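1. heads up, no residue letters with this:
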């Protein structure tokens, strides 16, 4: 396991903790930290492990941040 995949896994676990708590704003305030940390880690994963592994890490990150992603989709008219 490369260091970038370890960092991505650690980021997923740490981002999951506040995502389990209820929030009135669809978790947007809690989502900015994992998004800001996840983007450089995603670039690092793509650089070290390739784009296919990067896509898997991207989808894993989106699954943790599912409520902000659904809220963003609702803003653009696609519904939930």
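-> Noted; the coordinates are in hand. Nothing here was measured: the structure is a model prediction, and the numbers come from that model. Numbering: from 1, shown residues only.
2. CA atoms for contacts and neighbours, from now on please.
-> Fine.
3. center of the chain, which residue is that?
-> What sits nearest the mean C-alpha location of the chain, by CA atoms, centre = their mean, is residue 61, with 2.7 Å.
4. ok, structure two:
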């Protein structure tokens, strides 16, 4: 297993642990931090393992952070 995949797995574990903790802002600050950390990891995974593995890691990250993705889709639909 490459270093980039290990980092992606650690990101997923951290995201699940952060989701278990209570939050007053519905986890939005944590989601922003996870996105800020996850985008470079996703780029590293794609660079080191190829685009198909990168797409699988992207899909896994989108399933963890589904509400930011849903709100982004709604915002894009309003803009179009």
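-> Perfect, I can see it now. Bear in mind that the values here come from a model prediction, so they are computed numbers and not experimental data.
5. what's the TM-score for these two chains?
-> The TM-score (TM-score structural alignment, normalised by the length of structure 1) is 0.80; 78 aligned residues with a CA RMSD of 2.0 Å.
6. what's the average distance of the top helix by length along structure 1 to structure 2?
-> Assignment by DSSP state H gives helix 28-49 as the longest helix of structure 1. With mean CA distance after the TM-score superposition for structure 1, helix 28-49 of structure 1 departs from structure 2 by a mean of 0.8 Å once superposed.
7. That helix maps to which residues in structure 2?
-> Residues 28-49 of structure 2 are the counterpart of helix 28-49 of structure 1, counting by TM-score structural alignment.
8. So which bits of the matching stretch are buried?
-> Of the residues in stretch 28-49 of structure 2, 31, 34-35, 38, 41-46 count as buried by neighbour count, 16 or more other CA atoms under 10 Å.
9. residue contacts, residue 15 of structure 1?
-> Residues near residue 15 of structure 1 by CA atoms under 8 Å, 6 or more residues apart in numbering: 34, 64.
10. aligned partner of it in structure 2?
-> Match for residue 15 of structure 1 (TM-score structural alignment): residue 15.
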